[in-house]
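In: Mind looking at a prediction? Sequence and model below.
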Amino acid sequence: MTTAWHALAQLVSWPDLTEIRSSCGTGRALGSARGEIAHFHSDRSVDLLLTSRAIRHYERDLRRSTAIRLVPGSHWVTVRLECESDVSLLMTLMSAALRAHQDQPDALAASAARCNDRLEAALAHRETL
């Protein structure tokens, strides 16, 4: 079992999360009562919807982590899962994401439109032009 699928199996057992269809069409997703919250795009990559407020709150720590990728303007963070400590980081961030969505329920619908999988592809395309 890959690191991402191991993390997915753990998270699916949380009472606030269920496995759902990914709106971006890539990989598998998790949803909370308020909507999509995580996209598992590959064996080693997960996009997690935090909200802009949560990202600002944790930004300094997120930028220090080699497992985290932030995309400018996105409410999603990408977590690269290469080892068990990355899975632990994802679990911590999932708790923060669930809390953020309880505090700001309206932010979820506005920010959920595009995960980093699509945004990163668009940014990479612009950089090659």
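Out: Perfect, thanks for sending it.

In: Please count neighbours and contacts with C-alpha atoms only from this point.
Out: Will do.

In: what distance separates the longest helix anywhere in the chain from the middle of the whole chain?
Out: When the chain is parsed with DSSP state H, its longest helix is helix 84-103. Helix 84-103 has its C-alpha centroid displaced from the chain centroid by 9 Å (Cα atoms, centre = their mean, to the nearest Å).

In: hold the first one in mind and look at this next one:
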Amino acid sequence: MTLASRAMTRLAVWPDLAETRPSCGTGRALGAARCEILHFHSDQDVDLHLTDRAIRRYEDHLKDTTAVRMVPGSRWVTIHLEVDSDIDLLLTLVSVALQAHMNGHVTGDDTLSTACNDR
């Protein structure tokens, strides 16, 4: 079982997430009531939808993590799953994303790209 499929299996049972069709048309996706949260694009790469505020708040930590790739102007971060601890990082960031999106629309988010990083 790949790391991505293990992560998907763990996240699929979270009550606030449901499998949905990815808007980019690639892979599998999990969404919450208000938006898409994750796109599983390959056996190793997952795009996670954060808010602008969450990215700004955790930007220094995200930049220091080798598993995370950030694209300027995007509300999505890509997590490259190579080791088991990357799944733990992903689960933590999904929790952050859910909290951020449940708190409602954040000013400034509408000016950023809504497309995931798999483009």
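Out: On my side now, so go ahead. Since the model is a prediction, treat every value here as computed from it, not as a measurement.

In: In structure 2, what range does the longest helix of structure 1 match?
Out: Across structure 2, the stretch matching helix 84-103 of structure 1 (TM-score structural alignment) is residues 84-103.

In: again with stretch 23-33 of structure 1
Out: Alignment of stretch 23-33 of structure 1 against structure 2: residues 23-33, by TM-score structural alignment.

In: Touching the longest helix of structure 1 from outside, list them.
Out: Helix 84-103 of structure 1 has contacts (Cα atoms under 8 Å, 6 or more residues apart in numbering) with 3-4, 7, 11, 32, 34, 37, 48-51, 53-54, 67, 79-81, 107-108.

In: Which of those residues fall within helices?
Out: Those of the contacts of helix 84-103 of structure 1 lying in helices (DSSP H): 3, 4, 7, 11, 53, 54, 107, 108.

In: Neighbour-wise, which one of these leads?
Out: residue 4 (24 neighbours; other Cα atoms under 10 Å).

In: Confirm for me that that one is in contact with residue 44.
Out: Yes - using Cα atoms under 8 Å, residue 4 of structure 1 is in contact with residue 44, at 5.4 Å.

In: Are there residues contacting both of the two? Which ones?
Out: With Cα under 8 Å, 6+ apart, residue 4 of structure 1 and residue 44 have common neighbours residue 81.

In: ok, residues contacting stretch 10-25 of structure 2?
Out: Looking at what lies outside stretch 10-25 of structure 2 - Cα under 8 Å, 6+ apart - the contacts are 28-33, 36, 39, 91, 98, 115-116, 118-119.

In: what comes up buried for that stretch?
Out: 11, 12, 17, 18, 19, 22 (16 or more other Cα atoms under 10 Å).

In: which position in structure 1 aligns with the second one?
Out: Put plainly, it is residue 12 of structure 2. Match for residue 12 of structure 2 (TM-score structural alignment): residue 12.

In: ok, back up a step: would a markdown table of the ones in helices among the contacts of helix 84-103 of structure 1 with distance to residue 127 of structure 1 be doable?
Out: Listed next are those as a markdown table, based on distance: Cα to Cα, whole Å:
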| residue | distance to residue 127 of structure 1 |
| --- | --- |
| 3 | 30 |
| 4 | 28 |
| 7 | 32 |
| 11 | 35 |
| 53 | 28 |
| 54 | 28 |
| 107 | 29 |
| 108 | 29 |
